[in-house]
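Participant: kindly return the folded structure for what I paste below:
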Amino acid sequence: MNGSFIDFRHKELTPQVTVLKMSHQFMINYNYLVVDPITREAVVVDPAWQIEKVDQALADAQATLSGILLTHSHLDHVHLSKPLAAKYNCPIWMSHEEIDASGYRADQLVGIDESPWIVGKMKIQPILTPGHTPGCICYQISDNLFTGDVLFAEGCGICPDTEAAYDMYTSLDHLKRVLKPHTRIFPGHSYGRQPGRIFSQVLQENIYLQFRDKESFAAFRLRSGQNKSKMFNFR
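Facilitator: The predicted structure follows:
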């Protein structure tokens, strides 16, 4: 089986999350297949690089792909969205803000706000979290949060300038206020810790969740000396 199957609670009551580790040259991304155990309808989050892994995960789960959730428009998060949407005849969801800022277009693209909707029996709750990009969005499905490049277990995504860093601080602060401690965090990348850590652990260990004001957060996030070899040490 391609990917590791994670089912943290009773599989007949909660969505099933399959972690798909995708690689392309020097890049490693984490995609997620989320399956409703009752209807076997599924969504995939930020699909990129290895389409055969998505196909195999769907076959292993005996699931139907009913939609594609995009956290933002960077290539390593949207790479497979168009071919998968065409192959499985399903929508691609992205925030209106990200569509407007990025110019991303696809035949089956659907712009969304923070209004929830249902796939199978799963409630999809978008949470707008700008900072890394103007329209970054996280998706909460049951006790699982899919964060793209907003929040990693070890840090947070790159911010291009001070205003973006201020936005990132506000977004992370919002997540701190709305997430339950047992929420599982599934980021787009891992820098040492495996996806699926509970938020109470991330909150305790992640230095970017410790700042009390946007100015000090921005100064640290944009500090000098963050070359490529140190960019994701986060300290």
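Participant: please count neighbours and contacts with C-alpha atoms only from this point.
Facilitator: Fine.
Participant: what about the helices in this structure?
Facilitator: For the chain, the helices defined by DSSP state H occupy 51-61, 75-78, 81-88, 96-102, 162-178, 199-205, 214-221.
Participant: could these go into TSV alongside distance to Ser142 and mean neighbour count?
Facilitator: Shown next, in TSV, are those (distance: least, C-alpha to C-alpha, whole Å; neighbours: other C-alpha atoms under 10 Å):
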stretch	distance to Ser142	mean neighbour count
helix 51-61	19	17
helix 75-78	22	19
helix 81-88	23	17
helix 96-102	23	17
helix 162-178	13	18
helix 199-205	14	16
helix 214-221	30	18
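Participant: now show me the structure for the sequence below, then we'll compare the two:
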Amino acid sequence: MVFRQLFDEDSCTYTYLLADALTADAVLIDTVREHVGGYLSLLQEQGLQLRWVLETHVHADHITGAAALKEHTGARTVTSAEGGAECADVRATENTLIAFGEELIRVIPTPGHTPGCVTYRWRDRIFTGDALLIGGCGRTDFQGGDAGTLYDSVTGRLFTLPAETLVYPGHDYKGQRVSCIGQERDTNPRLANTSREAFLDTMANLKLPPPRQIDTALPANEACGRTTELIDLQGV
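Facilitator: Below you'll find the model as predicted:
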């Protein structure tokens, strides 16, 4: 098993590299376009072949590296069937399985932050995107978000998993890297021991500014990261 957690400081995005050590087949989850050269270098250094580029949702705060990675490696792309990115090679639904080497990733739909959010479950861990963060959750005030749907997704789909299940989020703004279902179920300030009505009230009063890159990121990510801008792959 190969596992790496990578970080983009500009958008506070976590990207995850998973690989089957026996076959060298690899997966990247929630890539950032500006780091494509670094991903390719890392794959080369580790002797890995990228098979899949997975998105937890169509992002509003950064542009995915999916299109560039597909071009350079032949990897296939995955988004939710409800995500709006029709260009993806696989549009995942409930219990879609992503195979790489002898490994399997299971898709769990977790809409709410956006209608097309999914969580990826692999071995003892889940990759939750913006549905469940460490001590928080994604906002629901744009891009078709719905607070009630998010509450149902987290409490009904994620909090029912074993307590020891590791939680790897799509973002963190405080330097936290990993949590677990038991911890989030017991201590998450927005969701632990909170009624649906109280959660709806909290989410309705966040009053957050729009994501800085939303006007460029959304259309680019609906096109799987295809833009007219060039990516610097110097040194790869």
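Participant: TM-score for this pair?
Facilitator: The TM-score (TM-score structural alignment, normalised by the length of the first structure) is 0.80; 206 aligned residues with a C-alpha RMSD of 2.1 Å.
Participant: quick one: which of the helices of the first structure is nearest Thr39 of the first structure?
Facilitator: Of all those, it is helix 51-61 that lies closest to Thr39 of the first structure, at 11.4 Å by C-alpha to C-alpha.
Participant: for the helices of the first structure, give me TSV that also has distance to Cys136 of the first structure.
Facilitator: TSV is the format used below for the helices of the first structure (distance: least, C-alpha to C-alpha, whole Å):
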stretch	distance to Cys136 of the first structure
helix 51-61	23
helix 75-78	11
helix 81-88	16
helix 96-102	6
helix 162-178	10
helix 199-205	19
helix 214-221	17
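Participant: which among those is found nearest to Ala42 of the first structure?
Facilitator: With C-alpha to C-alpha as the measure, helix 51-61 is the member of the helices of the first structure nearest Ala42 of the first structure (8.1 Å).
Participant: so which bit of the second structure is that closest one matched to?
Facilitator: Alignment of helix 51-61 of the first structure against the second structure: residues 36-46, by TM-score structural alignment.
Participant: what's the mean distance for that stretch versus the first structure?
Facilitator: Compared with the first structure after the fit, stretch 36-46 of the second structure shows a mean deviation of 2.1 Å (mean C-alpha distance after the TM-score superposition for the first structure).
Participant: determine which of the helices of the first structure approaches Ile68 of the first structure most closely.
Facilitator: The closest of these to Ile68 of the first structure is helix 81-88. By C-alpha to C-alpha, the value is 6.7 Å.
Participant: which strands and helices sit next to the closest one?
Facilitator: Helix 81-88 of the first structure sits against strand 64-69, strand 92-95, with contacts defined as 3 or more C-alpha pairs under 8 Å, 6 or more residues apart in numbering; DSSP states H and E.
Participant: apply 10 Å and report the result again.
Facilitator: With contacts defined as 3 or more C-alpha pairs under 10 Å, 6 or more residues apart in numbering; DSSP states H and E, helix 81-88 of the first structure has these neighbours: strand 41-45, helix 51-61, strand 64-69, strand 92-95, strand 109-112.
Participant: could those go into a markdown table alongside distance to Ile118 of the first structure?
Facilitator: Converted to a markdown table, these look like this (distance: least, C-alpha to C-alpha, whole Å):
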| stretch | distance to Ile118 of the first structure |
| --- | --- |
| strand 41-45 | 11 |
| helix 51-61 | 19 |
| strand 64-69 | 11 |
| strand 92-95 | 13 |
| strand 109-112 | 13 |
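Participant: which of these sits closest to Pro160 of the first structure?
Facilitator: Once those are compared by C-alpha to C-alpha, strand 92-95 is nearest, at 19.4 Å.
Participant: which part of the second structure matches the closest one?
Facilitator: Using TM-score structural alignment, strand 92-95 of the first structure pairs with 77-80 in the second structure.
Participant: not counting the matching stretch itself, show me its contacts.
Facilitator: Stretch 77-80 of the second structure is contacted from outside by 27-29, 51-58, 66-67, 69-70, 85-94, 96, 98, 107-111, 115-119, 222, 224, using C-alpha atoms under 10 Å, 6 or more residues apart in numbering.
Participant: what's the average distance of it to the first structure?
Facilitator: With mean C-alpha distance after the TM-score superposition for the first structure, stretch 77-80 of the second structure departs from the first structure by a mean of 0.7 Å once superposed.
Participant: contacts only, for His72 of the first structure.
Facilitator: Contact analysis of His72 of the first structure by C-alpha under 10 Å, 6+ apart lists 46, 78, 93-95, 97-99, 102, 104, 130, 132-138, 147-150.
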